[in-house]
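[1] The following block contains a protein sequence and its predicted model.
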Amino acid sequence: MEWKKRAQTLYQYLLSKLGQCDLCGNCLHDSSLTQQTLLCSSCLADLPLFDQAIIQGDLLNWPAINKGLPKINFDHLICLSPYLPPFTHWLPQLKYQGRFELATLLANLLAQQWEKQKLTELIAPVDLILSVPLHINKWQVRGYNQAHLLAKPLAQSLQLPYDEFALIRTQNNTSQVGKTGKERRKTLANAFTLAKELPGNTKHIIIVDDVLTTGSTANEISKILKRVGVNEVTIVAVCLTLPNTNN
């Protein structure tokens, strides 16, 4: 029921403000960690993160991922975790319930992963960060774009320029949940466009989103960017989920 969801969201918000772990409720002994992590050290260590050392931080180095994402137009894929708890709880809370503090938590985790794997040394220098845009009608209903909420603090942490207005979504498509890759590609064809010219000599761009499923959205945006001279596109998402459907 809706009131139960709202009550749970309020409870977790109060926990964060009181300096308690978002998952177990234990006190965060260092109150300075409250806004940075929302998690105690035990719950932080228990997150179901990908083993980044095996794949050198890039999921496209994993053959199974390349097989599951055929005909991709992007060059690198950076994700924290498979779409598993607690991310399956956090991302809907961020997207639909306005738990904005989770954006800071998740962006910090992504930035820490980037720096820990020294991705700046493994891939070409990044010129610009963009976020997957919402159609204006959805934005007016929801009031915010969760991808923007992730991208802005990530850009600040990595000290990279960010432009929330460069990309726009021109089609107000229905939800993509449950659709196959083929259906998503058909729905998303020509759904995005550049609102303005990119800065001169922009060769490598990061696109930030919350979850990557079939890669259709990332592919459409990557095609647009490469048509205007971008050489490399890196997708940065909190989670990766690959449905057992034909792409």
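    Here it is on my side, so go on. Numbers count the residues shown, from 1 in each chain.
[2] Please make it C-alpha for all contacts and neighbour counts, starting now.
    Fine.
[3] need the contact list for the nearest residue to Thr213 once chain neighbours are set aside.
    Leaving aside its sequence neighbours, Thr213 sits nearest to Thr241 (C-alpha to C-alpha, 6 or more residues apart in numbering; 4.8 Å). By C-alpha atoms under 8 Å, 6 or more residues apart in numbering, the contact list for Thr241 reads Pro82, Tyr83, Val211, Leu212, Thr213, Thr214.
[4] So Leu23 sits against Ser41, correct?
    No: at 11.1 Å, Leu23 and Ser41 do not qualify as touching, with contact defined as C-alpha atoms under 8 Å.
[5] Which parts of this protein are helices?
    Taking DSSP state H, the helices of the chain run over residues 2-17, 34-37, 41-45, 52-55, 63-68, 87-97, 101-116, 119-122, 136-142, 146-158, 181-188, 216-227.
[6] So what touches the fourth one?
    For helix 52-55, the external contacting residues (C-alpha under 8 Å, 6+ apart) are Asp58, Asn61, Trp62, Gln117.
[7] can I get those in JSON lines with neighbour count and distance to Gln52?
    Formatted as JSON lines, the contacts of helix 52-55 follow (neighbours: other C-alpha atoms under 10 Å; distance: C-alpha to C-alpha, whole Å):
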{"residue": "Asp58", "neighbour count": "23", "distance to Gln52": "7"}
{"residue": "Asn61", "neighbour count": "14", "distance to Gln52": "10"}
{"residue": "Trp62", "neighbour count": "12", "distance to Gln52": "10"}
{"residue": "Gln117", "neighbour count": "17", "distance to Gln52": "7"}
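[8] Pick out the most distant pair among those residues.
    Spatial extent of the contacts of helix 52-55 (C-alpha to C-alpha) is set by the pair Trp62 and Gln117 at 15.5 Å.
[9] alright, now check it against this:
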Amino acid sequence: MHEKNRKSFFTALLNFLLPPHCHVCGEFIPRAGRLHICSSCRERMPAPTQPICPICGIPFQGAGHDHPCQSCLKHPPHFHAARAALLHEGPVRDLIHAFKYNARTHLRRPLGLVIVEQLSDFVTGWRPELIIAVPLHVRRLRGRGFNQALLLAELLAREWRIPLQRQTLQRVRWTEPQISLTAGQRRENVRDAFRVKNASLVSGKRVLLVDDVFTTGSTVEECSRILMQAGTGELLVVTVSRVAD
């Protein structure tokens, strides 16, 4: 049997034995595709739309052209560009919460694939040479059992065929959860929390940094600062979603 026909056969068999259901609403999906999210739920997962800041990717309200936001003009980040596949609202917010805090690690597939769906053209245009995930402190990793950013990065590395480096960027200082902190507190919370283990691995390289959510950007900015200090050539950040205000 031809390889393509074999894959189609086994996919059809699996769908017969385990009918696909929407990850969001649980409804049966006759033609689920790779995301396994029904069209109704997918419509409630909007992507950031132009105009946006070409640096951090935050969308602006109304018409016009892309232009840098006031925050990026006042405090230019160390990353060259950041993009999110979706806005952090509705079903995607619920999926990320379940993935991250309820150990539903199988959700890394639809969340990772939506990044591929929305951002492949942008990422391939940058031609990154390696992927790095935002690391967790060992204490939090033991408590959670997995690093959600690394699970996403593994999928993206396979889809885009970009090498993944797992131990290059390390979290060396414990930080409090960012969720209840102000933007200023978030920046201070993660200050000097990361280090690059072997700078030669990133020196002069175009690096793709992966995380789950872009809120204020303080975590990816601190990671970017450390990576650029280590000699990274260009740095692009991608996340599943971002907070729009």
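    Thanks, I have the structure now. Bear in mind the structure is a predicted one, so any value in this text is a computation, not a measurement.
[10] From the contacts of helix 52-55 of the first structure, pick the one nearest Thr202 of the first structure.
    Using C-alpha to C-alpha, the contacts of helix 52-55 of the first structure come closest to Thr202 of the first structure at Asp58, 21.4 Å.
[11] Pull the contacting residues for the closest one.
    Per C-alpha under 8 Å, 6+ apart, neighbours of Asp58 of the first structure: Gln52, His76, Leu77, Ile78, Cys79.
[12] contacting residues for Asp22 of the first structure?
    Gln12, Leu15, Ser16, Leu38, Leu39.
[13] wait, which of the contacts of helix 52-55 of the first structure is closest to Tyr144 of the first structure?
    Using C-alpha to C-alpha, the contacts of helix 52-55 of the first structure come closest to Tyr144 of the first structure at Asp58, 28.8 Å.
[14] counterpart of the residue nearest to Thr213 of the first structure in the second structure?
    Matched to the second structure by TM-score structural alignment, Thr241 of the first structure sits across from Val243.
[15] Leu80 of the first structure now?
    Leu80 of the first structure maps onto Ala85 in the second structure, by TM-score structural alignment.
[16] now do Ala218 of the first structure
    Checking TM-score structural alignment: Ala218 of the first structure goes with Val220.
[17] That match and Ile132 touch, don't they?
    No: counting by C-alpha under 8 Å, Val220 of the second structure sits too far from Ile132 to count as a contact (11.1 Å).
[18] anything in contact with each of the two?
    Counting by C-alpha under 8 Å, 6+ apart, the residues touching both Val220 of the second structure and Ile132 are Leu209.
[19] neighbour-wise, which of these two wins?
    Using other C-alpha atoms under 10 Å as the criterion, Val220 of the second structure and Ile132 rank with Val220 on top: 27 against 24.
[20] Trp160 of the second structure versus that one, what's the distance?
    21 Å (C-alpha to C-alpha, to the nearest Å).
[21] for His23 of the second structure, same thing?
    24 Å.
[22] what's the most buried one of the helices of the first structure?
    helix 146-158 (a mean of 22; mean count of other C-alpha atoms under 10 Å).
[23] Which stretch of the second structure lines up against it?
    Helix 146-158 of the first structure corresponds to residues 148-160 in the second structure, going by TM-score structural alignment.
[24] Give me the mean distance between that stretch and the first structure.
    Its aligned residues in the first structure lie a mean 0.7 Å from stretch 148-160 of the second structure after superposition (mean C-alpha distance after the TM-score superposition for the first structure).
[25] what distance separates that stretch from the middle of the whole chain?
    9 Å (C-alpha atoms, centre = their mean, to the nearest Å).
[26] likewise stretch 155-166 of the first structure?
    14 Å.
[27] The closest residue in space to Ala149 of the second structure that isn't next to it in sequence: how many residues sit nearby?
    Counting by C-alpha to C-alpha, 6+ apart, Ala149 of the second structure lies nearest to Asp211, which is 4.8 Å off, once chain neighbours are set aside. The number of residues packed near Asp211 of the second structure is 24, by other C-alpha under 10 Å.
[28] what's around the nearest residue to Asn219 of the first structure once chain neighbours are set aside, how many residues?
    Leaving out its chain neighbours, the residue that sits closest to Asn219 of the first structure by C-alpha to C-alpha, 6+ apart is Asn73, at 5.2 Å. Neighbours of Asn73 of the first structure under the rule other C-alpha under 10 Å: 19.
[29] residues contacting Lys219 of the second structure?
    No Lys there; residue 219 of the second structure is Thr. Counted by C-alpha under 8 Å, 6+ apart, Thr219 of the second structure has contacts Arg186, Arg187, Val190.
[30] And the last one, what's its match in the first structure?
    This means Val190 of the second structure. In the first structure, the residue matched to Val190 of the second structure (TM-score structural alignment) is Leu188.
[31] shouldn't that match be in contact with Glu220?
    Yes: judged on C-alpha under 8 Å, Leu188 of the first structure makes contact with Glu220 at a distance of 7.1 Å.
[32] mind listing what the counterpart of Pro133 of the first structure in the second structure touches?
    Aligned by TM-score structural alignment, Pro133 of the first structure pairs with Pro135 of the second structure. By C-alpha under 8 Å, 6+ apart, the contact set of Pro135 of the second structure is Asn147, Ala149, Leu150, Leu169, Gln170, Arg171.
[33] Not counting its neighbours along the chain, what's nearest the aligned partner of Cys41 of the second structure in the first structure?
    For Cys41 of the second structure, the aligned residue in the first structure is Cys43 (criterion: TM-score structural alignment). Closest residue to Cys43 of the first structure apart from its sequence neighbours, by C-alpha to C-alpha, 6+ apart: Leu23 at 7.0 Å.
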